[in-house]
Structure formats: C-alpha cells, structure tokens
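1. here is a sequence with its predicted model. Questions after.
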Amino acid sequence: MTDPFENLLPDTRRALHHRIATAQAQGRAPSLVGAVVRDGRTVWTGGRGAVAGREPDGDTQYRTGSITKTFTAVLVLRLRDEGLLDLADPLDKHLPATGAGEVTIAQLLAHTGGLAAETPGPWWERTPGELRRALPDVLGEEPFRHPPGRVHHYSNPGYTLLGSLVEQLRGEPWETVLRREVLEPLGMDRTTTRHQAPYADGWAVHPWADVLLPEPAQDLGLMEPAGQLWSTAADLGRWGAFLTAGDERVLAPETLAEMRTPAAAPGSDSWDAGYGLGLQLVRRDGRTLAGHTGSLPGFLATLWTSAEDRLAAVVMANVTAGPAVAAVAAELVRIVAEREPVVPAPWKPLPEADPELLALTGPWYWGPTPYTLRLAAGRSLELTPLGGAGRASRFRAEKDGTWTGLDGYHAGETLRAVRSDDGSVSHLDLGSFVFTRQPYDPAAPVPGGVDPQGWRPLP
C-alpha cells in the first residue's frame, strides 16, 4: 500500500528551500547544500550557489570535518559490542605507550579524558599530515589539560587515539576498516578520504568585501579519524538514517541509543548542549537532536537527527566562516517536524501472548507508589508510574528469563520476576527494589519488613 505521506508537501519544500537560500545569501557562502531524511529516505535536497559553474546537488562532495568523529565512534562501539574491549578499559590495555594510557575509551569518546583540544606545533588543519608521523607528534610532551574524567573538554587528538585503537585491534588501516564495516554496508560510496568529482573547493570569504581566498585541502595523516572525510548530502542522509534507526549490519538500535545518552551528565534537566559517545547533543525547539558539527578551512557541515521525529537534516557549505549551518540544519528538522508531524504506525495486536508474561502485567507497587507493567513486542516490558511522576523505563527480554532496562533511571538494571515455592510470582526485583501486587504487601520480602499492624489512621 502506498504511503500517502511519503513525499513532503509543496509548502514544506518551499520553506526548506527558502531557509537554505537565506543561509547561503546572508552567510555569503560560495555554495550550500541541504537535505532532509524522513523514515530512512531522503525526501528533500536543495542547493544554492555554484560549484564548477553549476548549482550543487545531493551528489556534490564537501569536506565534513568533525562529522568524521561519528564514524570513528561507531567503529569503536562495534569493537565493544563484539567483546574486544570494554568502554571502561584504560587505553593502555589495548594501545600501550601513548603517554595517555590512563584515559578510558569511554572518556575519549565523550571528550572527558582531559586531553588538549589541538595538537602541538603548527595549525594541524592547514598543514600536511606528514608533520605528525607518530602519536607523540599528535599528543606532545604534555597531552593533558585537565584530570581525566573531570570535565568535558573537546579533544581532536583524542579521536586520533581512537582511530589508532581501531587499527591496533583490527590490524588494518582506519580507512580500510571504515570502508568495509560501515560505508559499504550502508551504500555510502560517495564518502571518501580524498575528494572525488564532483566536489566543492574550499574558500574563505573576506570579512569586509565579497572576494574569495582559496583554502588548502590537506591530508590529515594520523588526524584522519578526527576530521578527514569528504561526503555528499545524499550519503550523509544515509548516515543520518542509520544514526536515527540503526542497522544490524553495522550497529544495533540499542547501541545507538547509548551513543545518544549524555556521557557527561548535565547538572539539571535544563541543559541545552551535551555530548554522548561520539555524538553531539543539543536541545532546540523542544526536541533533542543528536549528530555532529564539522569544520575545516574552507568548509562547514552539520548533521542533526531527531529519533523522536524520525528525521535527519544535513547542511554543508564550502566556506571557512559565514552561514550558521548548525542552526540551519536544526531549523530544517523543525520545519518538517512542525508542518508534517510523525504519523503513528497503526496499532496491531501482538502475534502471540505467553500466559506467564500476561500474568505479570497490570498494577505493581513500589512501596505505596503505583506502577503499571505492560507487555510489548518481543517479550519486552514497559514500566510506567500511574500518577505520571516517577521512573518509567522500557526493558529488553534476555535469554535467561530476566529483562534489562533500556532507558531512564533503570537503564542497564536487571528486572526479575521472583517466584514463591508454589511457582507463583511473589514480587518483582528491579536492581534491589521490590515491587509487590499490593502496597507494602506483607506476604512479600519487602526490605526492612512491613509493620504487622498494617495500615491505620493517624493516631
């Protein structure tokens, strides 16, 4: 059956075109291209300006800068999911003698390792990679600016270390591993480490006159995993679709959800910017966006995804400074999300229902607080507070008959149905919290016991 909402409405398309046209004109970019992905499919692409005398399109390559870091992070998470490393491992366990071995892999992914933001020596983005032939050339004699694990401090050398980690554990160059494990499965044949025609040249625009200066396009050498890639709006749209929904050939949706979780916990619910495991996080227009910005001399790029809206947006320009591409990409998401909100999938009954699982559903009480437990697809469970305020979580079924929390306070925690001697369910154990069928059920092993006189009026 054809989806009547497969294509964007004309008014939406015009609004998207107007937004990138305004960004290109006001930002004085030689060219700018944008794209929007919905439900895994590119539904709009637009370009302004000129590349080699023609308006850019979805197949025009631009340099992506630090969007490259999202690819490196995915390669590292693949190693973790295969059991070849643990995110809590110190780097030295797998890549010894770097001078930064105490930093954990998770800290490198989240930029909380305390490493310097840039390399020592000349500006690495505008100089040949041959100047940094070994890791000591990237890190310098004093690689740390903060104690590891204390603060978020963005570090480009940190992602060089992660790229070297991938090479160490795979026994192949980072580029080779990336091509085989990520780009080929996702059909991203226009994402490369060296530019391939048609591509945009990088330019700087004079701040006080409408004239241009060409920027050098250096190969970054060891710094490749931090910012080398060239790509197109069409290919980054495929990447955005993957980051939104996952692809079992590359990474499971659960791992991508982990990447989107703030790694350096914000101080309150009012945060508007953060960082997960290789993904930047921002809050704009009431929604959380995950993705990454990117820049190298002559280029600006941004990819944002909104998992809730099933949307992704890409904006790229061939200019060193000018259009606020991060804000423009966020606005492309907003335009589509507000004008054409997600149409929910039709409700369907479960294909099967295990009577023992059905018996677990319904009201449960954590102390006096009522919750409901619902059965979902794949034997998964959803725990929700009845009053609206409380710790809601979804749980994935495990082979041993337990469930693992996927989100919220109980993420990673184990839920067990504890049975009495007669085989009936006595209570639920969730990370040592006891949930009972009645508030403080005296027949259940409530920690601390239940007063034998039971409930009573205030004396």
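-> Structure received. Numbering: from 1, shown residues only.

2. okay, CA-based contacts and neighbour counts for the rest of this
-> OK.

3. quick check, distance from the longest helix along the chain to the centre of its chain.
-> What stands out as the longest helix in the chain, according to DSSP state H, is helix 10-26. Centroid separation between helix 10-26 and its chain, computed with Cα atoms, centre = their mean, to the nearest Å, is 26 Å.

4. now do stretch 31-38
-> That offset, for stretch 31-38, works out to 19 Å (Cα atoms, centre = their mean).

5. same check on stretch 265-280?
-> The chain centre lies 11 Å from the centre of stretch 265-280; the measure is Cα atoms, centre = their mean.

6. can you give the contact residues for that stretch?
-> With contact meaning Cα atoms under 8 Å, 6 or more residues apart in numbering, stretch 265-280 is reached by 69-70, 72-74, 106, 109-111, 258-264, 281-284, 290-293.

7. strands of the stretch 301-450 of the chain, start to end?
-> Using DSSP state E, counting those that start in this stretch, the strands found in the stretch 301-450 of the chain span residues 311-317, 362-366, 369-375, 381-385, 393-397, 403-405, 414-419, 425-430, 433-436.

8. comparison target, given below:
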Amino acid sequence: MVAAVVRDGRAVWHGSRTSVDGHGPDEDVQYRIGSITKTFTAVLVLRLRDEGLLDLGDPVERHLPGTGVGEVTVAELLAHSGGLAAETPAPWWERTSGDVRPELSDVLGEQPFRHPRGRRFHYSNPGYTVLGALVEKLRGAAWEDVLRAEVLDPLELVRTGGRPRAPHAGGWAVHPWADVMLPEPAEDLGRMAAAGQLWSTTGDLARFAGFLMRGDDRVLSAASLREMRTPAAPQEAADVSNGYAYCLGLEIRHQDGRALVGHSGSLPGFLACLTMGVEDDVAAVVLANCTSGPLVTSVAADLVRIVAEAEPRIPEPWRPAHEIDANDLELAGQWYWGTHAFALRLTADGLASLEPLSGKGRGSRFRASGDGTWTGLEGYYAGELLRAVRRPDGTVDHLDLGSFVFTRQPYEEGASVPGGVDAGGWRGAGAF
C-alpha cells in the first residue's frame, strides 16, 4: 500500500508499507487505478462541452449514431443515470482480453438497458465505454491519445498511461483464509479502456487531485470542475442514508461530518482511491496491489480527516477587489424578502452572495452575467437570475430574483411589491 497527502495543490506527504521489487514503493511506482480512469474520461467530455462541440443534454445519437442506446444523454452517461447495465455481457471483462469485445455492440450487448433512463443511479461501466467512443468520434483520434494530449501532458502526469512502465507493482490475490498469494492477470481492456484502463502513481494522482480542486485553464476551468463535483444522479434511499451521491465522473461520500469528493477504483490485483476534502483543501491518494482486503476509501478519508483536524485550513489573506462597478456597489447591503432580512455582499472574487441574516434560509452565490444580471450558482437559486429593477430616475426600486421581490425595507412603501403594500402601513395592536 502506498499513499500521499495533498495540501495547497501539492503533495506534502508520502508513505508506504511493504515493498515492490525489494524496496519500499515511492511516488513513482505505478499501480492500476481502475475506475479513477472514469474521472479522466469525464474531464475530456467536459472539455468537449466547453468548446461547444456538444451539450450535456444532447442524446448520444446526435454525435455517435447506431449504438442502440442513442436516446441516453451525455449527462446521464456521466452520472450513471442512463439506465444501462452495470457490466458487459459475459465473460467477466476485467479478467478477459479486450480483443473479445472489439465493437461497442459487444460491450453493450443485445439488452443494454436495466432501468428507464434518467430515473435512478445505476453504476455502468459500459456507459463510460460509450463516452470514450464519443471522445474518439469528436476528436478523430484514439481515447488514450486524446487523453495524453489534452490532460496528461499539460498537467505533467508523465507516469500515467494505459500500459505499465517500470517500476510498477504486480497485482495479487491474497487467499482469504491463508497467508498465500496468487498473481492476477493484467489484461488490456480494449474497448473498455475509458472505464478503467489507466495505470498511475501517487505522485501523478496527487497532481491530478490538485487540478481537480483548483482547475487549470489549459485543461478545464475551476467553474467546470465545480460542476463536475455537483451531484447529478437521482439518489436511492440506501445512498441517501450512506451519505453517497454521484456527480459527473466523481463521487461524494460523507464521513465524520465532512464531504469527500473523488473516485475509487478496483481491478483484479489492485485497489485505488482518490478523495478530496475541498473545504479543507486536503486530498489523499491510496493505492494497493491486492484484489481485496484493505479499505482504501477509509484510509484515504482518515488521512484527510487527520490533517484537516490537526492543521485546520488557514484562511486566505483578505484582499480588496481590483475594481467594482458603481451600479453593482449600490446593490450591496441589507435587503428584505417580505419580512425576512438578507445581506448582499460583493466579494473580491467577482461574485455576489445573498444570505439570510439570521436562522436558516435560501442563500446563494451569484456570478455576474455581463448584462447587469447575476446567475445563481448553488442551492435553490442555482441558475436563477438576480437583477436590479430601477425607477425612471435610475435609482434601484427592488431586486428581482426569480420573481421574488427584495426591497430595502420590509414591504417598502412605494416599491413594486406584487399585491401592493397596504396604504395604512405598519401598525401596532391598538389599530385592530
């Protein structure tokens, strides 16, 4: 087992147990990472979206005709909500040469669906194979070649790829009732590569974790990565109770009151986990070369918790905004939705936040749209427009947020409050 801890976007600790080829494995030793590969594939798909080559709501048929699952959308494939089968038709694809399934039809089988699309989360390895084929179709190149050119090389992940290169660990099965081992086959997954082919190291995955938390405009923006980290699949009751949700190529697990985002992976002979406490700015990578045994997701979660609790994140130093529009500054301060008090703040990162001043209520950050409106980024107001409604003289009458009216005073007299404001105004008990 080998592990790394990431803080402030870089690896700050590395540790290992036992040995590979007679020496302790270090951050340069390769292991198979299984389904962490899916996160790399999702990054490629989001790049296509950001370039305008597809929309996440597009049916697959629009870009990749003839699959037999063409009504499933790109987003549903990313979130495992397309209703596709969890696995390929027999034989067990993880222990079978990829030559057995040279075509997508061999991966999907004659009955590719197990559930109505869009209705539930159902993890699907074939679904990510379809996404890999989609990348190849729109880029006109092999999935791994696209991955290297667009992600691995820019992020300097030089020890990540589809084939092992020394030094690398061998995969082993450990007997459940005896202290003996059996070597596992390391098959080339062929068509299934986009779902689980990659080999990598803790050094490379630490750099990848830093990218997933911060973004890199050469590969994918911070905004698109926030979208990837947002739950996107319908949750089953069991998942809700376990604090689990699936996003776009990433998982969220809740443990010890902390939201951990990342992905786990396994193939015969290997276990892997990359997990991030984004709010704590701590990530952990854990890799092992055995089929079963160590709970790598728990080890990774423990590493994040230990660092976050022992060395809490120090807030970034305050800094002023570079510049601010006078019309925007006019919006800052206290507002009322009916009788509920809110505060609108403008922050140095160019965002606005609207939060209740007391108790629990609907709040959100907003990003300026460039036309005088602001778009909600989270919660109830995600995607909703906030705009200032001005009087003929240019002064602000009220804020409109998805038809909700916010005024400077509770039900402010003279403001455009739907239903009007009683002409008698506010009154005490003696008026009744």
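-> Structure received. Bear in mind the structure is a predicted one, so any value in this text is a computation, not a measurement.

9. read off where the longest helix of the first structure ends up in the second structure.
-> Using TM-score structural alignment, helix 10-26 of the first structure corresponds to no residues of the second structure.

10. ok, now stretch 91-105 of the first structure?
-> Mapped onto the second structure using TM-score structural alignment, stretch 91-105 of the first structure spans residues 60-74.

11. quote the end-to-end distance of that stretch.
-> Stretch 60-74 of the second structure has its terminal residues 6 Å apart, counting by Cα to Cα, to the nearest Å.

12. got the contact list for it?
-> With Cα under 8 Å, 6+ apart as the test, stretch 60-74 of the second structure has contacts from 54-59, 82, 104-105, 112, 117, 131, 133-134, 137-138.

13. which ones among the residues you listed are found in helices?
-> Under the assignment DSSP H, the contacts of stretch 60-74 of the second structure contribute 104-105, 131, 133-134, 137-138 to helices.

14. export those to TSV and tack on distance to residue 319 of the second structure?
-> Output for these, formatted as TSV (distance: Cα to Cα, whole Å):
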residue	distance to residue 319 of the second structure
104	53
105	56
131	42
133	46
134	43
137	46
138	43
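
15. report the buried members of these.
-> 104, 131, 133-134 (16 or more other Cα atoms under 10 Å).

16. and for the counterpart of residue 450 of the first structure in the second structure, the neighbour number?
-> Mapped onto the second structure by TM-score structural alignment, residue 450 of the first structure lines up with residue 421. Counted with other Cα atoms under 10 Å, the neighbours of residue 421 of the second structure add up to 15.

17. from what I see, residue 421 of the second structure and residue 407 are in contact.
-> No - the pair residue 421 of the second structure / residue 407 is not scored as a contact, 11.9 Å apart, by Cα atoms under 8 Å.

18. would you check the span in the first structure matched by stretch 164-182 of the second structure?
-> Going by TM-score structural alignment, stretch 164-182 of the second structure lines up with residues 195-213 of the first structure.

19. how distant is that stretch from the center of its chain?
-> Centroid separation between stretch 195-213 of the first structure and its chain, computed with Cα atoms, centre = their mean, is 30 Å.

20. how far does that stretch stretch from start to finish?
-> Stretch 195-213 of the first structure has its terminal residues 19 Å apart, counting by Cα to Cα.

21. and what of stretch 195-207 of the second structure?
-> With Cα to Cα as the measure, stretch 195-207 of the second structure spans 21 Å from end to end.

22. and that stretch, which stretch of the first structure?
-> Using TM-score structural alignment, stretch 195-207 of the second structure lines up with residues 226-238 of the first structure.
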